[in-house]
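> give the three-dimensional model of this entry:
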Amino acid sequence: MMQFQFNSDSSVMGTENVAERIEVMVREKLARFEDRLTRVEVHVSDENGSKHGADDKACTIEARPRGGKPIGVTDHASKVDDAARKAANTMAQRLDRLFGKGEKHKHEPRPDKVL
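Got it, this is the predicted structure:
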């Protein structure tokens, strides 16, 4: 079972159920990797604090593959949920590449070209 940990700074927690929403969304995006990951940590923050700014919400996701090095990605957006969605998509792509490497070598060798 993959562990899930959510961390945020105080300025982001104003939103209703932000932790639950983001956990559900990240788990959905990474569901196909769940048996290969021991833990996923999500950190959300507002880099400008009380000041408003474009793309000042940050979401960092760290995934820990079983027996491998942790992988981290960070994305920014003007809303926490959007930053988390972007980071989850990026993480899914990184995990596809990481885990896909082993799968790719299982196909049949390409026949030599005949001229």
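> from now on I want contacts and neighbour counts done on CA atoms only, so please keep to that.
Will do.
> identify the residues contacting Glu23.
For Glu23, the set of contacting residues under the criterion of CA atoms under 8 Å, 6 or more residues apart in numbering consists of 4, 6.
> and the lengthiest helix in the chain, how far from the chain's centre?
In the chain, with assignment by DSSP state H, the single longest helix is helix 80-104. How far helix 80-104 lies from its chain's middle: 6 Å, per CA atoms, centre = their mean, to the nearest Å.
> second chain to compare with the first, below:
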Amino acid sequence: MIIQINTDNNIEGRQQMAAHYESVLADALSRFSSQITRLEVHMSDENSDKKGTDDKRCMLEARVEGLQPIAVTAQSGTLHEAVSAAVSKLKHALDSAIGKLKQY
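Model (predicted):
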């Protein structure tokens, strides 16, 4: 599974953060690693320097062999919470899509 992390210019410490989240995502999605060929991660701070709630956004797009790409999005007050929520949504979507694929 190839993991590509993209951030907007409003995210600080991009390189260290990318390495951290790459390992977090690889661990969280390890049971799907044989089916996922590529995982694209897009992180952004919607409000930039302005204060606001739920302004951190994480979009995950999993490319699964034999299926259309599966994308989920989550927003929260911190990047960690947004990534966690997006991973939970992606796990649910992958369980559903791969389960349907196995039925046929």
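> can you give me the helices in structure 2?
For structure 2, the helices defined by DSSP H occupy 14-28, 79-103.
> winner for burial among these?
helix 79-103 (a mean of 16; mean count of other CA atoms under 10 Å).
> show me what that one is packed up against.
If contacts are counted by 3 or more CA pairs under 8 Å, 6 or more residues apart in numbering; DSSP states H and E, helix 79-103 of structure 2 sits against strand 56-64, strand 70-76.
> the longest one: average distance to aligned residues in structure 1?
With the two structures superposed, strand 56-64 of structure 2 lies on average 0.2 Å from its match in structure 1, counting by mean CA distance after the TM-score superposition for structure 1.
> quick check: the residue sitting nearest the centre point of structure 2 vs Gln103 of structure 2, distance?
Among the residues of structure 2, the smallest C-alpha distance to the mean C-alpha position (CA atoms, centre = their mean) belongs to Leu60, namely 3.2 Å. Applying CA to CA, to the nearest Å, one obtains 25 Å for the distance of Leu60 of structure 2 from Gln103 of structure 2.
> and Arg38 of structure 2, by the same measure?
Counting by CA to CA, the gap from Arg38 of structure 2 to Gln103 of structure 2 is 23 Å.
> can you pull the contacts of the equivalent of Arg63 of structure 2 over in structure 1?
Pairing criterion TM-score structural alignment: the partner of Arg63 of structure 2 within structure 1 is identified as Arg64. Residues near Arg64 of structure 1 by CA under 8 Å, 6+ apart: 37-40, 70-71.
> and which of these is nearest Ile22 of structure 1?
The shortest distance between Ile22 of structure 1 and any of those, using CA to CA, involves Val40 and amounts to 12.1 Å.
> measure the nearest residue to the closest one once chain neighbours are set aside to Arg97 of structure 1 for me?
In this structure, Val40 of structure 1 finds its nearest non-sequential neighbour in Ala63, 4.5 Å apart by CA to CA, 6 or more residues apart in numbering. Separation of Ala63 of structure 1 from Arg97 of structure 1 (CA to CA): 14 Å.
> go on, Asp55 of structure 1?
As judged by CA to CA, Asp55 of structure 1 and Arg97 of structure 1 stand 27 Å apart.
> so what's the residue nearest to Val40 of structure 1 up against?
37-41, 70-72, 91.
> if you set the cut-off to 7 Å instead, what comes out?
For Ala63 of structure 1, the set of contacting residues under the criterion of CA atoms under 7 Å, 6 or more residues apart in numbering consists of 37, 39-41, 70-72.
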